[in-house]
Structures are given as structure tokens and as C-alpha cells.
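3D model of this:
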Amino acid sequence: MAAATRASFFRPRSVIPGFGLTFGLTVTWLSLIVLIPLAALFLKTTELTLDRFIAVVTGPRTLHALWVSFGISFAAAVVNAVFGTIVVWALVRYDFPGRRLVDAIVDVPFALPTAVAGISLTALYAENGWIGSLLAPLGIKVAFTPLGILVALVFVGLPFVVRTIQPVLADLDKQYEEAAASLGASRFETIWRVVLPTVWPALLTGFSLAFARGIGEYGSVIFIAGNMPNVSEIAPLLIVVRLEEFRYADATAIAVVMLVASFILLLIINRLQQWTERRTSER
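Sure thing, here's the model as predicted:
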């Protein structure tokens, strides 16, 4: 026991010194930026009694807003996981005219202000818009419906999936795919047994990032959602509504539920990602 204790105190020194200083700055910075604001959020909810807290977070309007935010964010992340992977495959595995332009367009949602994105999508998918006017005769209404929220979240979440998978797929040598094909594997088997196991951890990471972005998205959604209570109202908007009503404790109660639920879901996804990485390394 004593030997182990002495060994812990006499570890080999790093080539680059300064662990104590950098670790202290890291903890201080994270505390100021992340931990203290989150602690203040939880502290604010103590103004509510337990019965009042439960009544706020289980109210029909709150539950529906949470369902819209989490449910549609999950659906948008799934859509981006599928089509984002297809986009990455085209950008990495094929050389076509305008490939660099397409690659640059993927990053547009990163740089575009969310309000501009929301206004643009609303103008496109409204019943008198370019795309909305074509869908209206088919009975499909996008703007001011939950479907519009899905479109907005797919728009803002796509770059997270593409930029996470792209470097991993670029590092995967084509020779592995050619070897699988030469051994008689079909295209589907090559993708399932060679490509997918390699990109799966990155795919889960991109999925979780797109999912997290969708849960907290506000600017691009409020323009196209319609914001009707119990129809297309998202949880972040409901928090803003409660703040405008000066019901600050109610707003923080909804925010705490979103925070805890998001943390649990991301923890599950990260654990799944670690498990997938271990399974891949064991092969």
C-alpha cells in the first residue's frame, strides 16, 4: 500500500510541464462557464415546492412541448444519420464536377444565423412558397406544422453528421472494400461487414451531436413551427413564454427537466459508442 502511494507521488514527469496550472485553469474555466450556471439553474427551482414542480413539468402543455422537442429531434437525427452517411460516401468515394462546392455547402448551416435559416425555410415551405406550393395540392403542409420543425432540425443537424463521419471514411482504405469484393462479398455485405463497423462510432457521435443540437435549437424553428400550444410548440419556446410571463421558477423547472433528460440520453449514447469502439477493436 505504501509502495503504491509513493509510486503515485513519484510518477514520471511530463515532457511539457505545468499540469497543476493547466488543470486548475481548466476546472476554474469550466466552473465559471458551465458548472456555476447549471448550479444556479437547479437552485432557482428550489423556489417551487415539490408539488408545484411536479405540476409544472407534468402539465399537458409542458409534456407536449417536451415530446415535440425530444421526439422530433430524435427523428431528425435519424434522418441525418442515414442521409448524412450517403452524402459523406458521395463526397469521399466519388470525384464529380462541383464536389468541392457541395462539400462547402454542407457547412452553410454552421455559418448561417439560425433566424435567417428559419425565415428561408418558411419562405420555401409556406403554401405560397416554391416547394410548399408544389406540396399543397398533395395535401402536404410543412410550414407551421411539426413537419416543418423536422425540416428545420434536419437542416441544422446535417453538418454534424457529415463532418464527424467524413474523416473516418476518408481514412478507410479502398483496398478493404476491394478485398471483400474479391472474396465474393456482395455490395451490401461489404458495406455491412467492412464499412459500417469502421464508421459506426463516428456515426453515433454525429447522431448524438445532431440530436443535442436539435433539442436546444430555437431560432430556425420558431419561424417555421407556427408555435401553437399542444401542436407545434417546442420546449425552448415554452421556457421563453414562461419568462415573458415572469414565471421564472416555472421556466427553470422546464429547463431542468430538459437538462436532465438530455444528459441521460447523451450518456446512454456515449456508453453505446464506447461499447461499439471496444467491439470494433476486438475484431
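
okay, CA-based contacts and neighbour counts for the rest of this
OK.

which stretches of the stretch 151-283 of the chain form helices?
For the stretch 151-283 of the chain, helices defined by DSSP state H, counting those that start in this stretch occupy the ranges 174-182, 187-190, 196-216, 219-225, 235-244, 248-282.

which residues does the first one contact?
Contacts with helix 174-182, where a contact means CA atoms under 8 Å, 6 or more residues apart in numbering, come from Arg187, Thr190, Val194, Val195.

the structure of the following sequence is requested for comparison with the preceding one:
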Amino acid sequence: MTSASLPASAKRSKRVLPGFGLTMGVTLTYLGVIVLLPVIALVLKGAEIGPARFWAIATAPRTLAALQLTLTAAAMATVFNAIYGVLMAWVLVRYNFPGRRLLDALVDIPFALPTAVAGLALSALFAANGWYGAILEPMGIQVVFTIWGVAAAMAFTSIPFVIRTVQPVLEDLDPQYEEAARTLGAHPFTIFRRVVFPAIFPALLVGITLSFARSLGEFGAVIFIAGNLPFKTEIASLLAVIRLEEYDYNGAAVIALTLLIIALVLLAISNILQARALRYRGKTG
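Got it, this is the predicted structure:
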């Protein structure tokens, strides 16, 4: 029997999920209730303050110091994650060694581990009498209660984003292009720079953006290692909590909305750059 003689019902592929209408309705409802409504409430709360009051709170010295520390530490953590994440993804994909599956599973520990536990562990490791601190302190390198501790906590909690976005792209990358470049006499670094990196760049860009956005909102892991000193190691999310404890809901809303705007701008820029990179690959591929 040919496919043309099959009834229309037999031609339809079996669907595990319901039809498009029901599936789309459920997903949009979930998105609206869980994501959009809190964001809209935050925006409306910020709009009630007024532009002048909003600007005054956002540009207050303590707020600016907290935002500057948060952005700087998040950038430091993201740079580290970009380098280490690519290296880890490369090792997991390109090499077979005993314990590779275990190492692959350990990558997701920051997702499963409570951030407060991570902060306590990092504080114990980098303290003056800790395993790392006992080595770094005599060298004049202090991590606890400094921006380096903030960046370390942010890097720990956000590193899986880079690894998990780059890893599947490396797995699907056709090795024939690297072999062709190798037969033409290209050096390994040249192959990575001209063949591998352009292929993984869109995914890497997504991972970097997610890592940076995750670092901006990090709280639990940072407060234990930062010391939370105003104008020194106080992050923006902690300042928002402090404003809530002081019943300054307007101040907390302004800080939270500022972080939200920064994250949304970063995501928009990332999507634009990713689309351009994909179009460039399509033209040159």
C-alpha cells in the first residue's frame, strides 16, 4: 500500500502532547503567571515612584557603589567562565578518560547545590586558615571580604551555563572541517580560531549572557564570602533586601528594576549578536 492510498488519519504523525492550541495556551498561561506578572508588578511599582524620585534613588552613592561592585564582579566572573567553560566543554567532548562521566555530572552541582551552602564552602576554603586561603594569604592575596570573593561566588554559581551551551555544539560539530584544515597545514590554534570558534561563538555568546545575568542576581553564595560592607563589598541584590527590611519598598523596587533592565538589555544585545553571527555563518558556510 502506497502512502497516497493511506487515509488522512494514518498520515498524521502521532503527537505526544496535545494540539498546538492547547499546548500554546498552557505555555503562555504559565509564562504569564510565573514570569510576566511579577515583572509587570515590579515595573508598575517602579512607575509609581516617578522619574525624579526613581533617578534620585538609582543614583544615590550607596546604590551606585552596590551596582558598580555587582557589575564589575559579574564581568570578572563571566570572563573566567567564558575561558574555563570552553576548556571544560572541549575536554568533555574531545577526550575519553576514566571518570569523564563523573566529571560531566559534577558540572551541574552548582545548579543542584543551595547557594548558601556554596557560599559557606567558599568562605571556609578561602579563609585565612582554609585550604586555599592558607596559600593565598601569605602571598598577600585576600579573597574573603573582597571583590575577588564576590567574583568567585558568582563564577561558581554561573559556570554551568557556559559549559552546557557550548558542549552540545562541539558534539555536533563535523570533524571533517578540522581534518581538512589540518591537511592544509594549519596549526591547532589556527584551526580552533578559524574553524571551531566561529561555529561555537553563537552558543558561547548565549552562555556568557546567561552567566552574566545569573551573576547579577546572585545572593546566597555572595553574602557569606563578601562581608557585605557598604561601599566595599555590598552587592545590589543585598541592598535591595536591606531596603525591604527597612520598609523602603520604593528603594528596593528601584534597585530590582535597575537590575532587571540591565539583564533585559544584555539579553537583547545577545540575541542581536547571535542572529548576526548565524547569518554570517549562513553566508560563509
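
tell me which of the helices of the stretch 151-283 of structure 1 is the most buried.
Most buried of those, by mean neighbour count (mean count of other CA atoms under 10 Å): helix 219-225, with a mean of 25.

picking up where we left off before, out of the contacts of helix 174-182 of structure 1, which one sits closest to Thr49 of structure 1?
Nearest to Thr49 of structure 1 among the contacts of helix 174-182 of structure 1: Val195, at 52.8 Å, using CA to CA.

now that closest one: how far from Val161 of structure 1?
According to CA to CA, to the nearest Å, Val195 of structure 1 and Val161 of structure 1 sit 16 Å apart.

now Pro201 of structure 1
For Pro201 of structure 1, the distance to Val161 of structure 1 - CA to CA - is 11 Å.

same check, this time on Asp95 of structure 1
21 Å.

got it, and Val57 of structure 1?
In terms of CA to CA, Val57 of structure 1 sits 32 Å off from Val161 of structure 1.

show me which of those two is the more surrounded one.
Neighbours per residue (other CA atoms under 10 Å) separate Val57 of structure 1 from Val161, with Val161 holding more: 27 against 19.

run through the residues that contact that one.
Residues near Val161 of structure 1 by CA under 8 Å, 6+ apart: Asn80, Ala81, Gly84, Thr85, Leu203, Thr205, Gly206, Phe207, Leu209, Ala210.

helix or strand: which one has the second one?
In this structure, Ala81 of structure 1 sits in helix 60-93 according to DSSP states H and E.

which parts of that helix are buried?
61-81, 83-85, 87-89, 91-92 (16 or more other CA atoms under 10 Å).

possible to save the helices of the stretch 151-283 of structure 1 as CSV with distance to Val156 of structure 1?
Shown next, in CSV, are the helices of the stretch 151-283 of structure 1 (distance: least, CA to CA, whole Å):
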stretch, distance to Val156 of structure 1
helix 174-182, 31
helix 187-190, 30
helix 196-216, 8
helix 219-225, 8
helix 235-244, 16
helix 248-282, 18
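
quick one: which of those is nearest Leu32 of structure 1?
It's helix 248-282; of the helices of the stretch 151-283 of structure 1, that one is closest to Leu32 of structure 1 (CA to CA) at 17.8 Å.

so where is that closest one in structure 2?
Aligning helix 248-282 of structure 1 against structure 2 (TM-score structural alignment) gives residues 249-283.

so how far is stretch 205-213 of structure 1 from its chain's centroid?
2 Å (CA atoms, centre = their mean, to the nearest Å).

superposed on structure 2, where does that stretch end up, distance-wise?
Stretch 205-213 of structure 1: mean distance to aligned residues in structure 2 after superposition is 0.9 Å, counting by mean CA distance after the TM-score superposition for structure 1.

again with stretch 254-263 of structure 1
For stretch 254-263 of structure 1, the mean distance to aligned residues of structure 2 following superposition is 1.0 Å (mean CA distance after the TM-score superposition for structure 1).

before we move on, what about stretch 162-169 of structure 1?
Stretch 162-169 of structure 1 sits 0.8 Å off on average (mean CA distance after the TM-score superposition for structure 1).

what sits up against that stretch?
84-85, 87-89, 92, 106, 195, 198-199, 202-203, 205-206.

what about 10 Å?
Residues outside stretch 162-169 of structure 1 that contact it (CA atoms under 10 Å, 6 or more residues apart in numbering): 80-81, 83-89, 91-93, 103, 106-107, 159, 195-196, 198-207, 209.

can you point out the buried residues in that stretch?
For stretch 162-169 of structure 1, burial by neighbour count (16+ other CA under 10 Å) applies to Val162, Arg163, Thr164, Ile165, Gln166, Leu169.

from those residues, pick the one nearest Ala40 of structure 1.
Closest approach between the buried residues of stretch 162-169 of structure 1 and Ala40 of structure 1, by CA to CA: Thr164, at 32.8 Å.

distance check, that closest one against Gly84 of structure 1.
From Thr164 of structure 1 to Gly84 of structure 1 the distance is 10 Å (CA to CA).

and what of Phe42 of structure 1?
36 Å.

and what of Leu50 of structure 1?
Distance of Leu50 of structure 1 to Gly84 of structure 1, computed by CA to CA: 43 Å.

for Phe53 of structure 1, same thing?
Distance from Phe53 of structure 1 to Gly84 of structure 1, by CA to CA: 39 Å.

just Val221 of structure 1 next, same as before
Using CA to CA, we find Val221 of structure 1 at a distance of 20 Å from Gly84 of structure 1.

onto which residues of structure 1 does stretch 55-71 of structure 2 map?
Under TM-score structural alignment, stretch 55-71 of structure 2 corresponds to residues 54-70 of structure 1.

no no, stretch 112-127 of structure 2
So stretch 112-127 of structure 2 sits over residues 111-126 in structure 1, by TM-score structural alignment.

mind listing what's buried in the matching stretch?
So for stretch 111-126 of structure 1, counting by 16+ other CA under 10 Å, buried means Thr114, Ala117, Gly118, Ile119, Leu121, Thr122, Ala123, Leu124, Tyr125, Ala126.

and the third one, helix, strand or coil?
Look at Gly118 of structure 1: counting by DSSP: H, G, I helix; E, B strand; the rest coil, its state is helix.
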